[in-house]
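Asks: got a sequence here, can you model it:
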Amino acid sequence: MPTLPPEPPEPHRARQLAESFGTDPQRYDRARPGYPDALVARIVAGSPGPRVLDVGCGTGIAARQFQAAGCTVLGVEPDARMAAFARGRGLPVEVARFEHWEPAGRTFDAVIAAQSWHWVDPVAGAAQAARVLRPSGRLTIFGHVFEPPAEVAEPFAAAYRRLVPDAPFAAGPARRPLETYRAGYAQVAARLRETGRFGEPEEWLFDSERTYTRDEWLALLPTTGGLTRLPADRTAEILGAVGAAVDALGGRFTMRLTTLAVTAVGIDTMRPFGPA
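Replies: Sure thing, here's the model as predicted:
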């Protein structure tokens, strides 16, 4: 979740960070928001059937929404702790990195990656998605843009830089414009286009507003990449600075919550890779 400064280059190579979100799966599942119903409906309507593969399913937040929409969902998740939690909520999950996962001949009508594709090798991940999609199956990669107001973002960034000055997350600005995120999704679309295994990608945007109380925001922050591996005392100090900032706003704030997506339909997905 790009809540604050940008992630390190090639985040899929940072495996300790990529697999650090299962530290507290209960908090993660409770604090992270779901995805727009309109996004789920659009993916379901644009797929040839109900079989969905959820890449990096985490605790199953997105998967449960697709189950509620009538889909049969299988999760693939590299963190066994997250997988165990998702199974406890009724989602079948296989523990593996998506690039190394063995589908055993299974195919799917839709492959989704909710807030997870940046932890997947973009070349190997696209090839794997093409491999497991049925003809005319749809790959959709999506995630939220979290940019709290400057009155909240700047105290966080200041505390983070002071306490974790060498971290990759400390290098960027406190807030980034939406166009920065859109550029990132455009790069994902370009990578899919380069594979020759998908039709022309589409880029979707869903806008809403969300109000967070102090406690809700402080519950969410430790589930983000910048904090999942910090010692408890540093996390507490950062949360203290942010909590004071939210208190100064009356104990709550409203922010724009944008969900971005890139989606593409597979072409000749059953054709073997390489020359005929």
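
Asks: only C-alpha atoms for contact and neighbour calcs from this point on.
Replies: Noted.

Asks: neighbours around Gln16, how many?
Replies: Gln16 is flanked by 10 other residues according to other C-alpha atoms under 10 Å.

Asks: which helix or which strand is home to it?
Replies: Using DSSP states H and E, Gln16 maps to helix 15-18.

Asks: quick check: buried residues in that helix?
Replies: Within helix 15-18, the residues scored as buried using 16 or more other C-alpha atoms under 10 Å are 17-18.

Asks: how far does that helix sit from the chain's center?
Replies: Relative to its chain's centre, helix 15-18 lies at 14 Å (C-alpha atoms, centre = their mean, to the nearest Å).

Asks: here is the second sequence; please produce its structure so I can put it next to the first one:
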Amino acid sequence: MPTLPREEPQPPTAKSHTARRMAESFGVDAQRYDQARPGYPDALVARIVAGSPGTDVLDVGCGTGIAARQFQAAGCATLGVEPDARMADVARARGLEVDVAAFEAWQSDGRTFDTVIAAQSWHWVDPVAGAVKAARVLRPGGRLAIFGHVYEPPAEVAEPFAAAYRRAAPDSPLGGQPARRPLDLYRAGYAKFADTIRETGQFDAPEQWRFDWERSYTRDQWLDLLPTTGGLTRLRPDQLAGILDAVGSAIDSLGGHFTMSYTTLATTAVRVGTGGGGGA
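Replies: A predicted model of the protein is given here:
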């Protein structure tokens, strides 16, 4: 998810899960998050469902339930696990069952699932403990699917954003990042997810999937989404206003709208063995 400091302020790393203040900042405006954030490619959801032995889905770090609702629409029974009660409340209001807990501490109480998904959230989970726990709660043949968006606004939007962010938050470590970063950095992050999955010895060889798509944004739509991203959720109102003004002016210069190129990456693997543990 590159150009912007957001929930993946840099390509996912093994240490992202320790940044708890950032991880817990997205619930500041959970309703806006739910309304502004994009969903996931229908082809991705269909491929995960088709490659799973049944319809029971556990959504790790479900947030407001954006991905979970897509799986429900595909005929799945979905349970969310979400550490932020504010996000969980929005998901419940939209019809999702949610347990409020960090995945590493969540108690399954013997429940097992055909699919475990993590949409834009696995970098907030301890990668080793998370992979082991996913294996424990998956049924034989069940699928773990970790996925998220990489997106790059055009340079005419990205460069003014980066400059405005540096002015507004000069002491932020995110301010020193380049405006645009190569997709290969993010693919490497998903490859690291695959490594930790492989190291459990509980899964078949992980696969890497990729889906490319586009979405058009008006000025107002993009300025509604920006405050939900990780680099902005913790800024003061005056800092945020300066950034939004700069980005809004940049979009105005493009005629009031632009097209975003998205890539959705996924790391996925099938559980092997004679059965899940069903424990904590």
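
Asks: hmm, back to that, contacting residues around the very next helix or strand once past the helix holding Gln16 of the first structure?
Replies: Downstream of helix 15-18 of the first structure, the next assigned helix or strand under DSSP H and E is helix 25-31. Contact partners of helix 25-31 of the first structure, identified using C-alpha atoms under 8 Å, 6 or more residues apart in numbering, comprise 21-22, 59-61, 81-82, 85, 216, 219-220, 223.

Asks: now do stretch 185-204 of the first structure
Replies: By C-alpha under 8 Å, 6+ apart, the residues outside stretch 185-204 of the first structure that reach it are 122-123, 126-127, 130, 260-269.

Asks: in the stretch 51-200 of the second structure, mark out all the strands, start to finish.
Replies: Using DSSP state E, counting those that start in this stretch, the strands of the stretch 51-200 of the second structure run over 56-60, 77-82, 97-100, 113-119, 138-152.

Asks: closest to Arg236 of the second structure out of these?
Replies: The minimum distance between Arg236 of the second structure and those falls on strand 138-152, with 24.8 Å, by C-alpha to C-alpha.

Asks: please name the nearest non-neighbouring residue to the most centrally placed residue in the second structure.
Replies: Nearest residue to the geometric centre of the second structure (C-alpha atoms, centre = their mean): Gln120, 0.9 Å. What sits nearest to Gln120 of the second structure in space, not counting adjacent residues and going by C-alpha to C-alpha, 6 or more residues apart in numbering, is Gly148, at 4.6 Å.

Asks: touching, the one you found and Leu265? I think so.
Replies: Yes: between Gly148 of the second structure and Leu265 there is a contact under C-alpha atoms under 8 Å: 5.7 Å.

Asks: what lines up with the residue nearest to Gln120 of the second structure in the first structure?
Replies: Per TM-score structural alignment, the equivalent position to Gly148 of the second structure in the first structure is Gly143.

Asks: Met22 of the second structure now?
Replies: Taking TM-score structural alignment, Met22 of the second structure has Leu17 as its aligned residue in the first structure.

Asks: can you tell me the SS state at the closest residue to its match other than its chain neighbours?
Replies: Closest residue to Leu17 of the first structure apart from its sequence neighbours, by C-alpha to C-alpha, 6+ apart: Gly225 at 6.9 Å. Assigned with DSSP: H, G, I helix; E, B strand; the rest coil, Gly225 of the first structure falls in the coil class.

Asks: now Thr263 of the second structure
Replies: Classification of Thr263 of the second structure by three-state DSSP places it in strand.

Asks: ok, back up a step: what's the residue nearest to the centre of the second structure aligned with over in the first structure?
Replies: Per TM-score structural alignment, Gln120 of the second structure is aligned with Gln115.

Asks: need the contact list for the closest residue to Pro153 of the second structure other than its chain neighbours.
Replies: For Pro153 of the second structure, ignoring the flanking residues on the chain, the nearest one in space by C-alpha to C-alpha, 6+ apart is Met260 at 5.3 Å. The contact partners of Met260 of the second structure, by C-alpha under 8 Å, 6+ apart, come to 151-154, 214-217.

Asks: okay, the aligned partner of Gly172 of the first structure in the second structure and His17 of the second structure: tell me how far apart.
Replies: Aligned by TM-score structural alignment, Gly172 of the first structure pairs with Gln177 of the second structure. From Gln177 of the second structure over to His17 of the second structure the distance is 20 Å, taken as C-alpha to C-alpha, to the nearest Å.

Asks: quick revisit: translate the residue nearest to Pro153 of the second structure into the numbering of the first structure.
Replies: Aligned partner of Met260 of the second structure by TM-score structural alignment: Met255.

Asks: that older thread, enumerate every residue touching the match of Met22 of the second structure.
Replies: The neighbours of Leu17 of the first structure, taking C-alpha under 8 Å, 6+ apart as the test, are 225, 228-229.

Asks: quick one: the helices in the second structure?
Replies: Taking DSSP state H, the helices of the second structure run over residues 20-23, 30-36, 42-50, 66-73, 85-93, 127-137, 155-168, 183-199, 219-225, 237-253.

Asks: what's the most buried one of those?
Replies: helix 127-137 (a mean of 22; mean count of other C-alpha atoms under 10 Å).

Asks: got the angle for it vs strand 56-60?
Replies: In terms of direction (axes from the mean of the first three to the mean of the last three C-alpha atoms, to 10 degrees), helix 127-137 of the second structure departs from strand 56-60 by 160 degrees.
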